[in-house]
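Trainee: Have a look at this prediction, sequence included:
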Amino acid sequence: MRHITKAFGEFKALDDVTFDVRRGEIHAVCGENGAGKSTLMNVLSGVWPRGTYEGEIIYDGHVREFRSIRDSEAVGIVIIHQELALSPYLSVAENIFLGNEKHRRGVIDWDATNEAAARLLAEVGLDIRPQTRVADLGVGYQQLVEIAKALSKDVRLLILDEPTAALNDTDSAHLLDLMRGLRERGISMIMISHKLGEVSHTADRATIIRDGRTIDTAPLHGQGMIGEDEIIRLMVGRSLGNRYPDHVSTVGEEILRVCDWSVHHPIDVSRKVVDGAGLTLRRGEIVGLAGLMGAGRTELAMSLFGRSYGTDISGTVLKDGEEISTSTVAKAMGHGLAYVSEDRKVLGLNLIADVRTNTAAAALSKISRHGVVDDSAEREVAERYRRELRIKTASLAAPVGSLSGGNQQKVVLAKWIFTDPDVLILDEPTRGIDVGAKLEIYQIIDSLADSGKAILVISSELPELLGICDRIYAMSQGRITGQLPRAKADQENLMKLMTMENSAVPAGPDDPGVPGGRGGEDGSAKAVAR
């Protein structure tokens, strides 16, 4: 790709970018959210057709002018987006050959379709029936179905946008192994990822993009190689030093206590997804919640916040020592709770609405008179949070779906901060955003704790919890299996608690559902430094 420039109005998303990929290599593209990585790949794959950008694409020695995705796929270029493009209600086989059906005289040959799908599934190491409905698969399996679909199109250049962002460690390892295997078969890959550890271990070279410009391309192994710290410096234009800000928490009185909380699955009502869990939060404290996928972390959070998940929910919630009801979202918010969901695009934001509307959406009563929203007040609120949280947007009138992932996450945070909660639950607050934006999110979390709010952070990244939390709970199979203060927590101890069998979980004497602990000493104010 030579001298690629792509503008949206007056904003240049790409400015004279040059980029190349060799046959049989994995090439990483790194950069902050909004740097232009996805836009560059959309140009390459024909999402943005010839005529909407400047520059040229040379593939196999020939200048190409792709008018659509179909044109790029015809020569073996296939893109797998971060938001998977599978139809949940069709089978795996139907998804693999959607738009490329195996047929005889216009009638689909289902035997041939299922047989071919089975061979492709075996290639990607997926032992499932081709007739399985995609909706019944986990995200890791769906990612592999996408790769099988790409292989069905005789892929030669595979583009993967944040391929492991939503995967657990096991599924991520399997996917990265598969990518290495495809490389050995001569398939070239472009890998966009914010997980720099995976980039360093998997990719051969990396190109760093900042503010729509190519900054550098360098090998990740051997002579002239660059490491994670150098990649970060090139991405953000400065050295971040510590990836987690130094912070001293002043922990006050207990504000929230959850006792013996149990939740049943909304469809399989006989199955408990949260089993007798209990935890406490204190003013000014940042508390982590760790657990493997399926441990029940999100189910616990959503059921607490207005019973947004589950059925046959039981247990007690105490706020400032008095029992409260959180049986609806309105009641939960009325008692000072807020929940930032893990899926900002589906549950957190209205992507087609503008930044201003999204920012004020959770607390319209604060800017309304007699049921009518005061446009001027709404604009002032949105502008204040845009400035305070450093939200990068061309205008408050811009659709929030046009923002980068990190800036979308800031809008979600602004929406809930505007409700002025006492307790803020953050579910995967930095998923899919770059290291620079992560640091800004951590600083926001610290400032919220400094203002006296209690923060519960759910994260799949143990280094993140260890870097920002004062105390960490662990969950396994729906139960709280233990808690550790920051000084005693490490990845090994947390993993032991996260994999503990239910039969091994002892009863906690004072902090319900927490083995062996009093839930954080006596509740008196204290300073916790990191």
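Mentor: Here it is on my side, so go on.
Trainee: all contacts plus neighbour counts: C-alpha atoms, from now on.
Mentor: Fine.
Trainee: residues in contact with stretch 89-102?
Mentor: 86-87, 108-110, 112-114, 117-118, 130-135, 145-146, 148-150, 152 (C-alpha atoms under 8 Å, 6 or more residues apart in numbering).
Trainee: dropping in the other structure now:
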Amino acid sequence: MVAPTASPAASAEPLLVIDNLGKRFVGVTALDGVSLDVRAGEVLGLLGENGAGKSTLLKILSGAQPPSSGTITFDGAPYAPASPIEAKARGIVTIYQELSLIPTLSVAENIFIGRAPLSGLGLVDWRAMRRETRAIIARVGLTTDPETPVSALSVAEQQLVEIARALSLSSRLIIMDEPTSALTEAEVARLLAIMSRLRGEGVAIMFVTHRLEEASQICDRVTVLRDGRLAGHMARDAGPIPIPAIIERMVGRAASELYARPTERHAPGDTRLAIRGLTTPRNPEAPNAITLGGVDLDIRAGEILGLAGLVGSGRTELARAVFGADPVASGSMTLDGAAYAPSSPHDAIARGIGLVPEDRKHQAIFAALGILTNFSVAALSRFAGPLGIMREREERRVLAEYRKALSIRMASPEQRIDGLSGGNQQKVIVARWLARDPKVLIVDEPTRGVDVGAKAEVHQILVQLASRGIAVLVISSELPEILAVSDRIVTMRQGRITGEMPASEATEEKLMALMALETREEATA
């Protein structure tokens, strides 16, 4: 990623000024005396751990919540929107991590929903809508036909449609909340380039992200929140904003302390899971889907095996096959020396395999249910009495143990899990599997959407699991994470293993070379 130069379009006068802003809920102070400003033609990073107050600040700016104290001015005038509609009318648009597009409608309909251009007869002028859509999406580098259903677009393209919709509203400030969390590296680079272009056009951007490398590269300035208070402002100087300095502002301690691993590591034991020649069938309805092409892999008890690969390498497909979620065409697996061929996830769980999936929201948590239910759902037999009645006292006792051991921050076991931060949700999911005492735990993208402080806690938890003799398979798109937690690292490409090395010998450069290595089958294709 190439670091951008400071924006020549940046205005000397602030466009948005927040002064001594406060927000209090019953028993909780979410924001306390926060002050910041954003200038036209600059990218301001808003950074902080989960619970730092970022989401509350965004809700206030978007008109979803009023502040309890303080003032906001926008373009020199008082700003206190009563609704998101009013905020958009004033020129401030928020693009959330969970996109708000309607999949069944076209690109043009999504961009102009609720404000379609009309003909002289009061009917929708479809020709004008398509023409205006082409012009708007061209500004963000999207060449899709305006009549294409949004459901047919990739996540990255949908993100561009959201930005195009914001531009169609003549937005002067675009707030982007975790816009890159579900994008590939190439898509991230494209989005950051578009942000630089918009900045050059005088559009102000507030960029909220957990990916500090991106913030360091793209932002002209960053504002850091910690525990609802302002932790500091940092500006680009001759080069990118130093990441260690950002981390220290975010968590209140040096970055080197966050990734300190235990000096003593237990030696791995015998092979726990052995995979030989594993292949998966091709789906005629999804001809471009990744299939496994003869995977050989060993995972030992008490070991953290890192699995690295670019998007589409087959990492998640391997996890799903081992967990019994996807069918296997050929090959074999053994678990503690016995044949292992799960017919379903239920079968895999019964045999001692656990999976923390990459998509926490859709595949791991029951958002509308409480923490206690989410915790015990995979170990109901442990907490059920002879007649199938749940032993709630025991259920709560075990949750309390893991709450303390994993430092899960929650109000009560009855609290809805979607009210927790991403890091605490992840800890509850890990505790869910610990309640079953698994032989193998597969953790796919363990810290996706998790702040830097919680990342370090999750990494420490993985090390502790391995010390208990659990075989841990960690899949991550972040090479620094793979290097930080793994004992041994295996790389994949196009559904095949391309390399293996001890973590002590690995570097990002070596792993990238193996992840891009052409397989024998590709070379002869």
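Mentor: Structure's in. What do you need? Not measured: the values here are computed from a predicted model.
Trainee: Sort out for me which of the contacts of stretch 89-102 of structure 1 are in strands.
Mentor: Here DSSP state E is the test, and the contacts of stretch 89-102 of structure 1 give residue 108 as lying in strands.
Trainee: got the residue ranges for the strands in the stretch 301-450 of structure 2?
Mentor: With DSSP state E, counting those that start in this stretch, the ranges of strands along the stretch 301-450 of structure 2 come out as 304-308, 330-335, 338-339, 353-356, 440-444.
Trainee: Among those strands, show me which one is buried the most.
Mentor: Across the strands of the stretch 301-450 of structure 2, the average number of neighbours (mean count of other C-alpha atoms under 10 Å) peaks for strand 304-308, which reaches a mean of 27.
Trainee: Superpose on structure 1 and give me the mean offset of that strand.
Mentor: Strand 304-308 of structure 2, aligned to structure 1 and superposed, deviates on average by 0.9 Å (mean C-alpha distance after the TM-score superposition for structure 1).
Trainee: which bit of structure 1 covers that strand?
Mentor: Under TM-score structural alignment, strand 304-308 of structure 2 corresponds to residues 286-290 of structure 1.
Trainee: Tell me how far that stretch lies from the chain's centre.
Mentor: Chain-centre distance of stretch 286-290 of structure 1: 17 Å, with C-alpha atoms, centre = their mean, to the nearest Å.
Trainee: hmm, who's touching it?
Mentor: Residues outside stretch 286-290 of structure 1 that contact it (C-alpha under 8 Å, 6+ apart): 249, 281, 297, 449, 454-460, 462, 465, 468-475, 494, 498.
Trainee: Show me those residues that map onto helices.
Mentor: 297, 449, 462, 465, 468, 494, 498 (DSSP state H).
Trainee: so how far is residue 140 of structure 1 from the last one?
Mentor: Read that as residue 498 of structure 1. Look at residue 498 of structure 1 and residue 140 of structure 1: by C-alpha to C-alpha, to the nearest Å, they are 20 Å apart.
Trainee: ditto for the second one
Mentor: Taking C-alpha to C-alpha as the measure, residue 449 of structure 1 and residue 140 of structure 1 are separated by 34 Å.
Trainee: before we move on, what about the first one?
Mentor: The spacing between residue 297 of structure 1 and residue 140 of structure 1, counted by C-alpha to C-alpha, is 18 Å.
Trainee: who has more neighbours, the two?
Mentor: For the pair residue 297 of structure 1 and residue 140, the greater number of neighbours falls to residue 297 (26 against 18), based on other C-alpha atoms under 10 Å.
Trainee: Now do the more buried one against residue 207 of structure 1, distance only.
Mentor: 36 Å.
Trainee: again, but for residue 132 of structure 1
Mentor: Separation of residue 132 of structure 1 from residue 207 of structure 1 (C-alpha to C-alpha): 38 Å.
Trainee: And these two? Which one has more around it.
Mentor: A direct count of neighbours by other C-alpha under 10 Å for residue 132 of structure 1 and residue 207 places residue 207 higher, at 24 against 15.
Trainee: what's the helix or strand for the more buried one?
Mentor: strand 205-210 (DSSP states H and E).
Trainee: Show me what residue 195 of structure 1 lines up with in structure 2.
Mentor: Alignment note (TM-score structural alignment): residue 195 of structure 1 maps to residue 211 of structure 2.
Trainee: That match: how many residues sit nearby?
Mentor: If you count neighbours by other C-alpha under 10 Å, residue 211 of structure 2 ends up with 17.
Trainee: Give the buried residues for stretch 182-191 of structure 2.
Mentor: By neighbour count on 16 or more other C-alpha atoms under 10 Å, the buried set for stretch 182-191 of structure 2 is 182-184, 188-191.
Trainee: again with stretch 391-408 of structure 2
Mentor: Neighbour counts using 16+ other C-alpha under 10 Å place 395, 398-400, 402-403, 406, 408 of stretch 391-408 of structure 2 among the buried residues.
Trainee: Narrow the residues you listed to those in helices?
Mentor: Among the buried residues of stretch 391-408 of structure 2, the members falling in helices (DSSP H) are 395, 398-400, 402-403.
Trainee: Would you reformat the buried residues of stretch 182-191 of structure 2 as JSON lines and include distance to residue 44 of structure 2 and secondary structure?
Mentor: Converted to JSON lines, those look like this (distance: C-alpha to C-alpha, whole Å; DSSP: H, G, I helix; E, B strand; the rest coil):
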{"residue": "182", "distance to residue 44 of structure 2": "21", "secondary structure": "coil"}
{"residue": "183", "distance to residue 44 of structure 2": "21", "secondary structure": "coil"}
{"residue": "184", "distance to residue 44 of structure 2": "23", "secondary structure": "coil"}
{"residue": "188", "distance to residue 44 of structure 2": "17", "secondary structure": "helix"}
{"residue": "189", "distance to residue 44 of structure 2": "18", "secondary structure": "helix"}
{"residue": "190", "distance to residue 44 of structure 2": "18", "secondary structure": "helix"}
{"residue": "191", "distance to residue 44 of structure 2": "16", "secondary structure": "helix"}
